[in-house]
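Trainee: Sequence and computational prediction follow.
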Amino acid sequence: MLKLLSFNWETLLIEVGIIAFKIIGIFIAFLIVKKIGNKVIDRTFTRLQDKQNISLGRAHTLQKLMENILSYVLIFMLVASIFGIFNIPVASLIAGAGVVGLAIGFGAQGLVSDVVTGFFLLLEKQIDVNDYVTLGALDGVVESVGLRTTQIRGFDGTLHYIPNRDIKSVSNHSRGNMRALVDIKIAYDENIDQAIIVMQEACEQVAANNPAIVDGPNVIGVQEIGTSDIVLRVIAKTVNGEQWEVERQLRKAIKEAFDAKDNSDVTSGQPSS
């Protein structure tokens, strides 16, 4: 009786060791296949981008999506393989998933909505990776577009995970040229026409040295009359993503132009106008 118990114990340990070895082997195979698959996807989209003239953002978007799909497929195969080790039929897994899915169907409505919305976001090319977008109250640069969530990086560095079902409206700031807009305040006693001339000269100097400016900049005139100052507006069209830098350069150039005008008036003994 003692020998039989000893034999059964040893057999159990061997079987447990074999099962553990198989599970470890499956996990290692999962990691290897996933790594190889991601490399193949990366090379494939790099070649497509070169041959088919696909934009970098679009290529990154589709690449992230394919990597996500590959991960889901491999996870399902991993779970099915582990079930196979314990002699549980995959058909039972699928049937059980159907029963569970029916039981939690009402709770899974949000997930279905995520997938449907994500599908149309990708199909209609509303956003791509590296686009600067506004989604509801959040804005930032898109880092990933998936079937369930969309990730955008805010300008403060925060990474936002947004369920696709919460995306009610999309404002994409990365399609076409952008507008640089600068408002300059001057005092009531300043000569408006002279101020516009000085500002326009500064704008032309900036445009001559900045290839990111597509059109303008132009001083369009008085934008607002405040209680203690007058606002003059400058607008320009710029290459996408360069509008903020152009606005900073315009402010600096206009300030320096006004300073130079004031200094020349003082030197010549003429009153500032």
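Mentor: Received it, and whenever you're ready, just let me know what you need. Numbering: from 1, shown residues only.

Trainee: C-alpha only now, for contacts and for neighbours.
Mentor: OK.

Trainee: The longest strand belonging to the chain: which residues count as buried?
Mentor: In the chain, assigned by DSSP state E, the strand with the most residues is strand 213-225. Using 16 or more other C-alpha atoms under 10 Å as the test for burial, strand 213-225 gives 213-214, 216-219, 222.

Trainee: need the helices for the stretch 101-250 of the chain, in chain order.
Mentor: 109-123, 192-209, 243-268 (DSSP state H, counting those that start in this stretch).

Trainee: Summarise which helices and strands the longest one is packed against.
Mentor: Counting contacts by 3 or more C-alpha pairs under 8 Å, 6 or more residues apart in numbering; DSSP states H and E, helix 243-268 is packed against strand 178-187, helix 192-209.

Trainee: any chance of the ones you listed in JSON lines, plus mean neighbour count and distance to Gln52?
Mentor: JSON lines is the format used below for these (neighbours: other C-alpha atoms under 10 Å; distance: least, C-alpha to C-alpha, whole Å):
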{"stretch": "strand 178-187", "mean neighbour count": "18", "distance to Gln52": "26"}
{"stretch": "helix 192-209", "mean neighbour count": "17", "distance to Gln52": "34"}
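
Trainee: Kindly reformat those as a markdown table containing distance to Thr134.
Mentor: Below are these laid out as a markdown table (distance: least, C-alpha to C-alpha, whole Å):
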| stretch | distance to Thr134 |
| --- | --- |
| strand 178-187 | 15 |
| helix 192-209 | 29 |
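
Trainee: Nearest to Thr238, out of those?
Mentor: Ranking the helices and strands packed on helix 243-268 by proximity to Thr238 (C-alpha to C-alpha) places strand 178-187 first, at 5.3 Å.

Trainee: Go ahead and flag the most central residue of this protein.
Mentor: Val142 (0.5 Å; C-alpha atoms, centre = their mean).

Trainee: mind listing what it touches?
Mentor: By C-alpha atoms under 8 Å, 6 or more residues apart in numbering, Val142 lies in contact with 127-133, 150-153.

Trainee: another one to put next to it:
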Amino acid sequence: MINQKLNSAINWQKYLQYFEWDKILTNLIQSIVWIIFFSILFIIIRKIGRGLINHFFKRYRSKYADNFVEKRISTFHSLSLNVFMYSLWFFWIYSILSVIGIPVGTLVASAGIFSLAIGLGAQGFVSDIVSGFFIILEKQAEVGEYVQIGTIKGTVAAVGLRTTQIVSDDGTLNFIPNRSITTISNMSRNNMVAMIQITILPETPIQQALEIIEQVNTKKTPEYPEIVDSPNVLGTVTLPTGKLALQINITAKNGTQGKISHDFLGFYLEALQQADILLPSQNYPNQ
């Protein structure tokens, strides 16, 4: 038994003698040094590249401030950073694999066996890029615009190669894959309508209420330059719940319809309350 263990140890020693440990250690140290070098170079290039891109687009953004072109520049700024970072990551990974000794070129050339599997796996990625390209080309949405995509509504933060980023009204940052975007409702291109509905009771004096609303419109509309047309008092409408309401539509510049709606609803309710017009309690959420 002891002889067998001794022979096994001797065999292992003979086997280990075949390795050129000095050469292996030298190659290992060289590989580590090269990996550190490429990583540091990657960080430096990323910092310089991002700085140059930001500086370049900042100059042109200040030139076209408060202009539709500014949003277009912001969109291309986001896209340029996206492309730069993807390219940089690709070359860094390629460099590290080459340093380790993995024949990247040979692997790519012999990848025909796995081409079908890779193709199927990359379908989503390619669809994202193609969809993102057409979103930008057709100017469907620009950075800073208020849009609705599916059930998500908010401000466009970035349009990238793979995803479009939307910041919701509550601050939530939503990442939407471009391939899943079928319809974009852009609410920043045309004038928008602030639709105000005031629920009423069957016994509410409708004609008197409408006269008060018209008086409020005459008094308050000149104070809001965002309003592009005279308020349109539609009168009595039926809500989906079956209740009655007075509806007023106010056309305003895009992005201001929310404020117009909130302000004028408050003006209407205050005036109706001062005139002792009977209204349902849900019109006064603080009561």
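Mentor: That came in fine, so what should we check first? Quick caveat: nothing in here was measured; it's all calculated off a predicted structure.

Trainee: burial count for Thr97 of the second structure?
Mentor: Check again: residue 97 of the second structure is Leu, not Thr. 14 (other C-alpha atoms under 10 Å).

Trainee: wait, doesn't it sit right on Val104?
Mentor: Yes. Leu97 of the second structure lies in contact with Val104 (C-alpha atoms under 8 Å); the separation is 6.9 Å.

Trainee: Tell me the residue in the second structure aligned with Ser174 of the first structure.
Mentor: Under the alignment (TM-score structural alignment), Ser174 of the first structure maps onto Ser188 of the second structure.

Trainee: Kindly state which residue of the first structure is aligned to Gln140 of the second structure.
Mentor: Per TM-score structural alignment, Gln140 of the second structure is aligned with Gln126.

Trainee: Apart from its chain neighbours, what residue comes closest to Arg58 of the first structure?
Mentor: Spatial nearest neighbour of Arg58 of the first structure, excluding adjacent residues (C-alpha to C-alpha, 6 or more residues apart in numbering): Asp128 at 5.4 Å.

Trainee: ok, the one you found to Gly118 of the first structure distance?
Mentor: The gap separating Asp128 of the first structure from Gly118 of the first structure is 12 Å, by C-alpha to C-alpha, to the nearest Å.

Trainee: what residues do the two have in common as contacts?
Mentor: Val145.

Trainee: Name the residue in these two with the higher neighbour count.
Mentor: With neighbours defined as other C-alpha under 10 Å, Asp128 of the first structure and Gly118 compare such that Asp128 has more, 25 against 21.

Trainee: Pretty sure Val145 is one of the things the more buried one touches, is it not?
Mentor: Yes. Counting by C-alpha under 8 Å, Asp128 of the first structure does reach Val145; the two are 7.2 Å apart.

Trainee: Find residues that contact each of the two.
Mentor: Thr61.

Trainee: Residue in the second structure paired with the residue nearest to the centre of the first structure?
Mentor: So Val142 of the first structure corresponds to Val156, using TM-score structural alignment.

Trainee: quick one: Ala158 of the second structure and Asn174 touch, right?
Mentor: No. Counting by C-alpha under 8 Å, Ala158 of the second structure stays clear of Asn174, with 10.4 Å between them.

Trainee: any shared contact partners between these two?
Mentor: Contacts common to Ala158 of the second structure and Asn174, judged by C-alpha under 8 Å, 6+ apart, are 165-166.

Trainee: More neighbours: these two, which one.
Mentor: Remark: of Ala158 of the second structure and Asn174, Ala158 carries more neighbours, 23 against 17, as counted by other C-alpha under 10 Å.

Trainee: Run a quick neighbour tally on the nearest residue to the more buried one once chain neighbours are set aside.
Mentor: Once flanking residues are discounted, Ala158 of the second structure sits nearest to Gln165: 5.1 Å by C-alpha to C-alpha, 6+ apart. The number of residues packed near Gln165 of the second structure is 20, by other C-alpha under 10 Å.

Trainee: mind listing the strands in the second structure by residue range?
Mentor: Counting by DSSP E, the strands of the second structure are 146-149, 152-159, 163-168, 173-177, 184-186, 192-200, 232-238, 244-252.

Trainee: Who are the contact partners of the match of Ser174 of the first structure?
Mentor: Residues counted as contacts of Ser188 of the second structure (C-alpha under 8 Å, 6+ apart) are 145-147, 254-255.

Trainee: switch to 6 Å and redo it
Mentor: Residues near Ser188 of the second structure by C-alpha atoms under 6 Å, 6 or more residues apart in numbering: 145-146, 254.

Trainee: quick check, nearest of the residues you listed to Ile44 of the second structure?
Mentor: Closest to Ile44 of the second structure, out of all of the contacts of Ser188 of the second structure and judged by C-alpha to C-alpha, is Glu145, at 33.3 Å.
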